[in-house]
Each structure stands twice: as C-alpha cells, then as structure tokens.
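Student: here is a sequence together with a model predicted from it:
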Amino acid sequence: MTDPITLHGRHLIDGAWIEGSDFFTADRTDGVETRFARGTAADIDLAVQAAAAAFLPYSRSSRESRALFLEAIADAIEERGAAITAIAMAETGLPAARLEGERGRTTGQLQLFAKHIRDGAYLDRRHDAADPERKPLPRPEIRLVQRPIGPVGVFGASNFPLAFSTAGGDTASALAAGCPVVVKGHQAHPGTSEIVADAILAAIRATDQHPGVFALVQSDTNEAGAALVQHPLIKAIGFTGSLRGGRALFDLAVSRPEPIPFFGELGSVNPVFVLAHAAESRGAEIARNWAASLTMGAGQFCTNPGVLIVPEASADLIETEAANQLRQVPQQTMLSAGIATAFGRNAAKLAAGNAVRTICAPEATGRAATAGLFATDADTFISNPELAEEVFGPAGIVVRARSEDHLLTIADALEGQLTVTLQLDDADTDTAQRLMPILEQKAGRILANGFPTGVEVVDAMMHGGPYPASTNVAATSVGTLAIRRFLRPVAYQNLPEALLPADML
C-alpha cells in the first residue's frame, strides 16, 4: 500500500511543521517504514508556550467563531477521508468500514459541539439581581458564567485513532470550551495523527485562528507525556488509556506545585448481569450476542463486556453457546504488536491460575490474537480481585452465581466501571430493583438488554465512572457534557456590563 498523502514525520507547533532531532519508526501492518520525530520536553515547551499565547484571544472569541472553527475541522477531515482511512488501516489493522464509521463519529462530534456552543445553554448563566432594600444589608448583583480553564493537554488513545485521538472527544471538547490544545500523539498511529493535524491546521487558516490554538507533538517515549502533564502553563489533561499509564500521569498532575484536573478514562471490565428469567428464556441468544460484543474490534474497546455473570442453573448452556460462537471467530489483527503481546501475557496469566477453568484458550502471535473464554464461580471471583482486572483483547470470563443474593454480593464487590448491563425479562424486575442501588454506585452508564460496545455521542451520554474506570467520577469524555470539563465558573459582583464577558450578556 502506498500512502495517498506523503508523510513528513514532523511536529505541528504554532502553525508550522517542525523537524525533530531524533526519530522513531512506526509499526505498520504493511511493512512500510515511516519515520516520525520523537518529541522532547523542549518540543512540548514550544507547543505549550504557543498555546498560552493563543489562550487570551481564543478564549475571548465568540461562540460563533469557535463553532465555525469546529465545523471547518470536520470538513477538512472529510476532505482527507481516503488518505486517513488508508494510513489508519496500515497502522492499526482496523478495517476500512470501522475507520470510516469512526471518522463519521469524529466529524459528527465536532458538528454537534458547534451546534451546542451556539445555543449557549452549556454556559449555565445565572443572575441574582441586586436588592438595595434588603435588610439588614443590601444584596449586591451577582452574575455567574462558565469560562475557559486554560491550555489543555490531550493524549491520543491507542484503540480509537480518530474519535479519541488528535481531533477526538477531548480535543473537540477543549476547543469548544475556548481552550487551546496540545496533543501528545499516540505512537501506534502517528501517520493518522499527522494527517488529522494537517486538517486542523487547514481549519485554523481558513477561520483565521491564532496558530498556537492547536499543536501535535509525536513521541514513542514517556518524556513528552510527562513534560506535558507537568508544564506549568497547562491547566487540565484529557487522557484515554490504560490504568497503569493513566494512574502514573494522574499522580504527576496532582503532585505539581499547582495541581490540575486530570480527566482520565482508564478502562473497565463492564460486567453483564444475566438475570434468572432472561437466562431461562433466551440464555443461548444472550451468550451468542455477548461473544459477538466481546470480540468486536478484537476486544479492544474500553467498553468491552469482559465479565458475564449468570445463574448457576443456566451456566452450562450459556458457556457452551458462548464457546461455540468464539471458536468461529477467526484470528484478528490487534492495534499494535505491544498490545497483542500484553493480551497474550495477561490471558496466559489468567489461564495459569487455579481460580478459573479455561474453556477456550486464547493465543497471540505477532499482532494477531484468537478469542478466549474462562469460567469460575462467584465466591472465587469475589475472593480473587485480579479476575476483575481488564484483559485488553478478545477474552471474557463467565461467573456462576448460585442465587439472587449472590448477584448482590458480586455487584457490591465490583470496582468502578464505565458500564454495567442488565439482561432481564419483565419477571426479573424485582431482582433488578434490588441491584439498581448498588449498580448506580458502581458505573457511569447502566444498560438493559443490550451490550455496551457502542457509545452514542449525544447530550445525555455519560462515559466515565467511579475509579478505576476514570479519575473524575463526575466527568464524561463523550457527549456534550464533556465540554464542561474544560470550563470553570466565575462570579461577577456589581461589575458594569462593559467589563463582563460577551457570553454573560
């Protein structure tokens, strides 16, 4: 495969493509070697300084100006659609249909955010009029509005080269809020990041934005990431990735002389509870659909439903149907050799223990992996917390529960999750009502009779959850509410209108 656009492998800083002093080679499925500049702390500093210079003019720009900018980014990405699909296929191994769908989600998100900020409701404007007659003291006039927080650092995600990376949800949210963005590109898809950054640069020029409003620094080391989090001019971080990597960066963010918000989405096992009547009436169907969800995209979704909790009475049938379905799934290409290696190592560790039965043994060779299925009982699952840790890839575990009370015990033992799913029929309502108060404390999104591998970009979406699913239980990284992460409320007392921000009026 040849790239429709020639890649130059540079950083984008302050509106210009900057050469690096060192380079890394991208890992591609087609064997083509492409070199990219390896970002340093000095490169990060240049990018952040430019973002800080852009902050005042950009944060004071009109909502209409920012909306036009977001729409111009969407248009420029679509103009480069064929090139983005081609390079992303080579870098990630994802099929064209998946990437084209993800591109549509990315551009649709930008357009949705443009519409949302035009409306202005997200600003949560409040006004308490003065009351000079109030006793014993007059009440002053107080107005409140949300204001941009400052330059934002964003980390590209490995599993979504478009929707959670260079122009993905964190970047779109921050730009919509009025905050310049510095992206540390993910080393698994640097070519994709470069072409998307070129689209953003085109939109900057087309809408006459400050050139420092967006930067892309490529790197395959930890130096650039750590420098971004610790830079004193960065005021917040958006991150999607592993628990280990996210926690390390979170610790850096909160240990700074000026701690900053770190909005990390760190993954989840997204348990599915199959209640008794649903298991009895359609257990085989649930098992097959679960297996399909489990292996979608080689299991490389943060919402992958890795744990299926079933009644003992239906467990044999469900295990058999799930295993039959998984054995039919061909070997799948994973996002990188490193991810495939980690999947094989974690799955082998799970299989080697005495806590589970191996029904289908997964295998990982090079960048490819086959699906795996394990099973255990509820008591073992509860007493071995490592069984509830994410195995990033196409592997799941069936947990057998002896009773309704057992389901409650399992739910209570869970750590924070992005999602929890209930498979239920009408006759299961009483059991579900007992579970709901627990599940609401465990997850950001609760589903009924579906599977969580699919996150709608809408006003009501919550994509976050209690730790370790995310580092901020009140924040979402998907949907229009995500914009609020990069705003802060400011109150204005007795200020004349000439001094108020335009958004206040």
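Tutor: Now that the structure is in, tell me what you want to look at.

Student: C-alpha only now, for contacts and for neighbours.
Tutor: Noted.

Student: ok, residues contacting the helix or strand harbouring residue 410?
Tutor: Assigned by DSSP states H and E, residue 410 belongs to helix 404-413. Applying CA atoms under 8 Å, 6 or more residues apart in numbering, the contact partners of helix 404-413 are 273, 309, 378, 382, 401, 431, 434-435, 438-439.

Student: mind listing what's buried in it?
Tutor: 407-413 (16 or more other CA atoms under 10 Å).

Student: helix or strand right after it?
Tutor: Using DSSP H and E, the helix or strand that follows helix 404-413 in sequence is strand 417-423.

Student: which one of the contacts of helix 404-413 sits closest to residue 209?
Tutor: Taking CA to CA as the measure, residue 209 lies nearest residue 439 of the contacts of helix 404-413, at 44.8 Å.

Student: wait, the closest one sits on residue 420?
Tutor: Yes. Using CA atoms under 8 Å, residue 439 is in contact with residue 420, at 7.1 Å.

Student: need the residues touching each of the two.
Tutor: Counting by CA under 8 Å, 6+ apart, the shared contacts of residue 439 and residue 420 are residue 446.

Student: the two - which one has more neighbours?
Tutor: Neighbour totals were compared for residue 439 and residue 420, and residue 420 leads with 27 against 23 (other CA atoms under 10 Å).

Student: what are the boundaries of the helices in the stretch 151-300 of the chain?
Tutor: Secondary structure of the stretch 151-300 of the chain by DSSP state H, counting those that start in this stretch: the helices cover 169-177, 190-206, 222-230, 243-254, 276-295.

Student: here comes the other one, which I'd like you to weigh against the first:
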Amino acid sequence: MHCSGQMLIGQQAVTGSSAVIHAVNPATGEQMEPPYPGGGAAEVEKACQLALAAFDDYRELALEDRALFLETIANEIEAIGEVLIQRAVSESGLPQARIVSERGRTCGQLRLFASVVRAGEWLDVRIDPAIPDRQPMPRTDLRQRHIALGPVAVFGASNFPLAFSVAGGDTASALAAGCPVIVKAHSAHPGTSELVGRAVQKAVSKCGLPEGVFSMLFGSGRDVGAALVADYRIKAVGFTGSRSGGTALMQIAQQRKEPIPVYAEMSSINPVFPLPSALKARGETIAEGFVASLNMGAGQFCTSPGLVVAEKGEALDAFVSKARDVLQQCASQTMLTRGIYEAYQQGLDRLSSHANVSEVARGQVGDSPNQCQSALFITTATDFLADEALQDEVFGSTSLVIECTDSAEVKQIAELLEGQLTATLQMDDADFDIARQLLPTLERKAGRILVNGWPTGVEVGHATIHGGPYPATSDSRTTSVGSAAIFRFLRPVCYQALPDRLLPGPLKESNPMGLKRLYNGKRET
C-alpha cells in the first residue's frame, strides 16, 4: 500500500482542489511526498450526504456483523505492515517502538469495542410490561433502548497518529454505537492517515456495508473542520487537541439551528500531590518516577504531570534535588511538529522569565530540529495563588513545583485548580488522613485519581475514565477511552404500546438476541 495524496469519500479516492498539505519530518525538517490537496465545500457535502444515506441501515446492522466490521478494520490495519510504521515514524518523530505499541493499542481498542457490541449491554434495554388492571390507573407497555445519534465528525489528534486518529478511540466508539464517521485527518501526519483510512475503507467494502459508513477529508486550515461541525447531518463531534480549537468547535456546534454535542479533550496539567510521609520515606524514588513520567514522549501526553504540589521542608528539598539530578541527564527528544515545538519554547520562556518562578534544572540540549529540552521550575503557593497564568498548560516535558506551608495550603491549591484529566496522590499509610481530606476536592476536579502511580499511560478497559471537568474536556460526564466511550454517541428512545411485530429485536418479548434486559425492574438472566 502506498500514499497517493487523496481523500477518501465513501469508496472513492478524491484529489482535493484546495491548499496543499505536505507532511514534514520533524526530526529533519524534510518535506515529505506526496502533496495532499485539501477538500472544500463539495467534498464535505458529498461525505455528509453519503453518511446520512448510510445511517439507518448501519445503525440497525446485526450486532455480530458490526463486531466483525470492527475486527476487520483491526486486521486491515495490521496487514499494512511496516509501511505504516515507517510512515508514522517519519511524520511524527516518535520512535519506532512507540508507534508499534500505538498500533497495538489502536487495534486493541477496535477489538474491545467489538466485544462490547456483541454483549449488547450498551443498548440498556428496559421493559415495563403493560399492567392493564393496575389500580388506580393501568400501566401501558413501555420499552426503552439506546440508538445511535447519527453521523459523527472525528478530528485526528497530533500527538497520537494512530490511537487518537483516523481509526482511534473516537472512531471506534462511534462506529460501535452505529454512527457513520467522517474523519478530518490531522495535517501533521496525512500519509499515516491515508494508509489507515484505506484500511477502514477496505473493511467497509469487505463487510458489504453502505459506503457512507466512513469518509476521510484533509484541509490545511479550519474551513473543512468548521464546515463539518456546522453541517446539519452531523450529530456529534469527537476532538482531541488544544483548548482554543476545542472551544471554537463548541461554539460552532452551539450556534447551529440544532446544537450538537462536542466531546473535546483539551487541556490538563495533571497535578501530583506527594504527601508528607511518602515524601519523607521515599522522596528520591518518587522523584525518579516523576521525571520518567514527565519525560515520556517529550511530555506530549495529555496526562503529563505538569504540576507538583507538596509541603515545603527537607523532604521536598530532597525530592527536588533528586529530580534535578535525574532531569539534567535526560536527552532531548523530537517534538511532533514545528508549531508544537515553538509553543513549547514560548511556555518555557514564560516560566523562566516570571519574577516569582525559579528554574530548578533543564535536560540536555539537542542538536537537531524541534528538540524538546526538559525543564523543571519551582514557586511558592502564595505566588501560584496570585497568578492564574501559572496554571496554563505547557505542552511538553516541563513541570512546576509548588511549595506549600502546610496541608491546608495544599488543599487550597487543589481547590483553585481547573478541571483535570488526572490527579495523583503519592502516599503511605500515615498519609491517609490528609488524603481523606483531599479526596472530595480531587473528585470534583479530575476524572481519574491515581495512588502511587503516574498519569501517563491510559489503560484501555471497561472501568477507565479519560475525561474530566472543563477545560480537561467539554463534557465531564463522558470518557474518550474505554468501553464507556460508546455512550457519547447514543441516545435513549422509548416505545409506548408498540405492537411486538414492529418492535426492534432487542425489545421483542421473546428476547431473540438473548440480552440481559431490565424487565419489570429485574435483570433477566
């Protein structure tokens, strides 16, 4: 399989006529071929038209057939082989081992959702059978299930060219729910996107599905993405990226004649709270784990630990000293794009020039383009509380330590923070009382609370939550990772007194699909 520079609209490969995108190898600055002309209004119209035409048939596809489709996508991605790995490495600057791992995660997500689809629990079937002789009033027959929202627009992320991109979590969960997907591919890795897009396109054909189940568009600016979100046929949006980008899409979605949900993952600094007993007993070990998490992938993870909040004293001093020593040995790493590198440098300059922030250490300087030099800074709780700008995310391998006078000030910092994807407690048994005081605040502030671990690395499972209050995400009730992500693209429908012959399969009295339904308030077995 090779890259052609084309968009994928249904089963067609289409050459755009708008501004051209070229992938750039961030490790070398080399412009890559082929060019990718962007789409425009005509391509958005065609993709949306096909998606709507496919919707009603696809959303009622038999659960086994839909599960097989998701598994076929995974198989087709794996069948691309080394070509995909090398293209993704070249377009992202990420090491080969990371890309291989990410491909595994991408295919694992698809297979996870296949198992979720087969189980059918996401349909959440509830049946209250008629009680015609109930007093003082009879009860009519009521039956409820979840159905797909409609066509979904998915925006590929810059920092995960596979797992949060064309066939990533948003696409997998939307397809699992029964929603056709139109992907706005990320301009940083168009070749990777095309290769994966062709795998999805091939799976659609192999499974005999309506061609509008999947399309993929390119666009160098915001026009294509904005047009997708504004189109009346799009019923939900999945986005991973900057706060400004997510907020802009939210505004478009809310200004429509029919507002729609935008599930945007945007900004998080993921505070770490090393509590006193743990810090005293194993501060150096905690420091080593912290730097390893901070430096992973040049800090280009939405869960990178960008803040450390702890009580000042000898234990914190030892932690900072060890973190300094370890960080100074960290080699620089290539960042994803020139733009991300420049934004990172601006963040570093903002911290290093701040009158009330001191630099602790920096990592090694690189000798090639777009190299992330890790950094650690420190300030006091008083100064942090006085300057809201110190909460701003620096996307990259940089963190800020906050020295607090006591546990009350630690809690005050926690209360001040914006919504987060994660909050981490480093604690021992003697820290339980302090942790108990912090937990109610952290529950309100974060989607995932960790103990004695590190926030980088998100398990793709059933209990996972990768979400949180704004600005971590646009909707704190949802997750973008894990099987519960399917619920973003569903809505409930109730059928009152509908004859059994007209009921959809999950609601029929005979339960032909063998689902575990809530029947008259009791779970069927």
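Tutor: Arrived safely, thanks for sending. This structure is a prediction, so every number in the text was calculated from the model and none was measured.

Student: and the furthest pair within the buried residues of helix 404-413 of structure 1?
Tutor: The distance between the two most remote of the buried residues of helix 404-413 of structure 1 (CA to CA) is 10.0 Å, for 407 and 413.

Student: need the longest helix for structure 2.
Tutor: helix 96-119 (DSSP state H).

Student: quick one, that one and helix 169-177 angle?
Tutor: Compare the direction of helix 96-119 of structure 2 with that of helix 169-177 by axes from the mean of the first three to the mean of the last three CA atoms, to 10 degrees and you get 20 degrees.

Student: show residues contacting helix 96-119 of structure 2.
Tutor: With CA under 8 Å, 6+ apart as the test, helix 96-119 of structure 2 has contacts from 63-64, 66-68, 70-71, 73-75, 77-78, 85-86, 88-89, 122, 160, 162-163, 167-169, 172-173, 176-177, 460-461, 482-483, 515.

Student: check the mean deviation of that helix from structure 1.
Tutor: Here the mean offset of helix 96-119 of structure 2 against structure 1 after fitting is 0.5 Å, by mean CA distance after the TM-score superposition for structure 1.

Student: which parts of that helix are buried?
Tutor: Neighbour-count burial for helix 96-119 of structure 2 [16+ other CA under 10 Å]: 99-100, 102-119.

Student: contact partners for residue 333 of structure 1?
Tutor: Neighbouring residues of residue 333 of structure 1 by CA under 8 Å, 6+ apart: 93-94, 298, 367-369.

Student: tell me, stretch 435-449 of structure 1 lands on which residues of structure 2?
Tutor: The aligned range for stretch 435-449 of structure 1 in structure 2 is 438-452, by TM-score structural alignment.

Student: and the matching stretch, how far from the chain's centre?
Tutor: Relative to its chain's centre, stretch 438-452 of structure 2 lies at 19 Å (CA atoms, centre = their mean, to the nearest Å).

Student: what sits against the nearest residue to residue 185 of structure 2 once chain neighbours are set aside?
Tutor: Nearest non-adjacent residue to residue 185 of structure 2, counting by CA to CA, 6 or more residues apart in numbering: residue 156, 5.1 Å away. For residue 156 of structure 2, the contact set (CA under 8 Å, 6+ apart) comprises 164-166, 183-186, 239-240.

Student: need the helices for the stretch 351-500 of structure 2, in chain order.
Tutor: Using DSSP H, counting those that start in this stretch, the helices found in the stretch 351-500 of structure 2 span residues 381-386, 407-416, 432-445.

Student: follow-up on the earlier one: please indicate which of the contacts of helix 96-119 of structure 2 are buried?
Tutor: Buried subset of these (neighbour count, 16+ other CA under 10 Å): 63, 66-68, 70-71, 73-75, 77-78, 85, 88-89, 122, 160, 162-163, 167-169, 172-173, 176-177, 460, 482-483, 515.

Student: from residue 207 of structure 2, how far out is the counterpart of residue 67 of structure 1 in structure 2?
Tutor: Alignment note (TM-score structural alignment): residue 67 of structure 1 maps to residue 67 of structure 2. Separation of residue 67 of structure 2 from residue 207 of structure 2 (CA to CA, to the nearest Å): 11 Å.

Student: give me the contact list for stretch 487-505 of structure 1.
Tutor: Residues contacting stretch 487-505 of structure 1 (CA under 8 Å, 6+ apart): 60, 62, 120, 123, 125, 140-149, 177.

Student: show me those residues that map onto strands.
Tutor: Per DSSP state E, strands hold the following members of those: 142-148.

Student: which ones are touching the residue lying closest to residue 141 of structure 2 once chain neighbours are set aside?
Tutor: Excluding its sequence neighbours, the residue lying closest to residue 141 of structure 2 (CA to CA, 6+ apart) is residue 130, at 4.0 Å. Shown in contact with residue 130 of structure 2 (CA under 8 Å, 6+ apart): 138-142.

Student: between which two of those residues is the distance greatest?
Tutor: Top of the distance list for the contacts of residue 130 of structure 2 (CA to CA): 138 and 142, 12.2 Å.

Student: comparing those two, which residue is more hemmed in?
Tutor: The neighbour count for residue 138 of structure 2 versus residue 142, taken as other CA under 10 Å, is higher for residue 142 (17 against 11).

Student: ok, now which ones touch the counterpart of the more buried one in structure 1?
Tutor: Alignment note (TM-score structural alignment): residue 142 of structure 2 maps to residue 142 of structure 1. By CA under 8 Å, 6+ apart, the contact set of residue 142 of structure 1 is 127-130, 491-494.

Student: tell me the spacing between the nearest residue in space to residue 142 of structure 1 that is not next to it in sequence and residue 141 of structure 1.
Tutor: Closest residue in space to residue 142 of structure 1, ignoring its immediate chain neighbours: residue 493 at 4.5 Å, by CA to CA, 6+ apart. As judged by CA to CA, residue 493 of structure 1 and residue 141 of structure 1 stand 6 Å apart.

Student: try residue 451 of structure 1
Tutor: Look at residue 451 of structure 1 and residue 141 of structure 1: by CA to CA, they are 50 Å apart.
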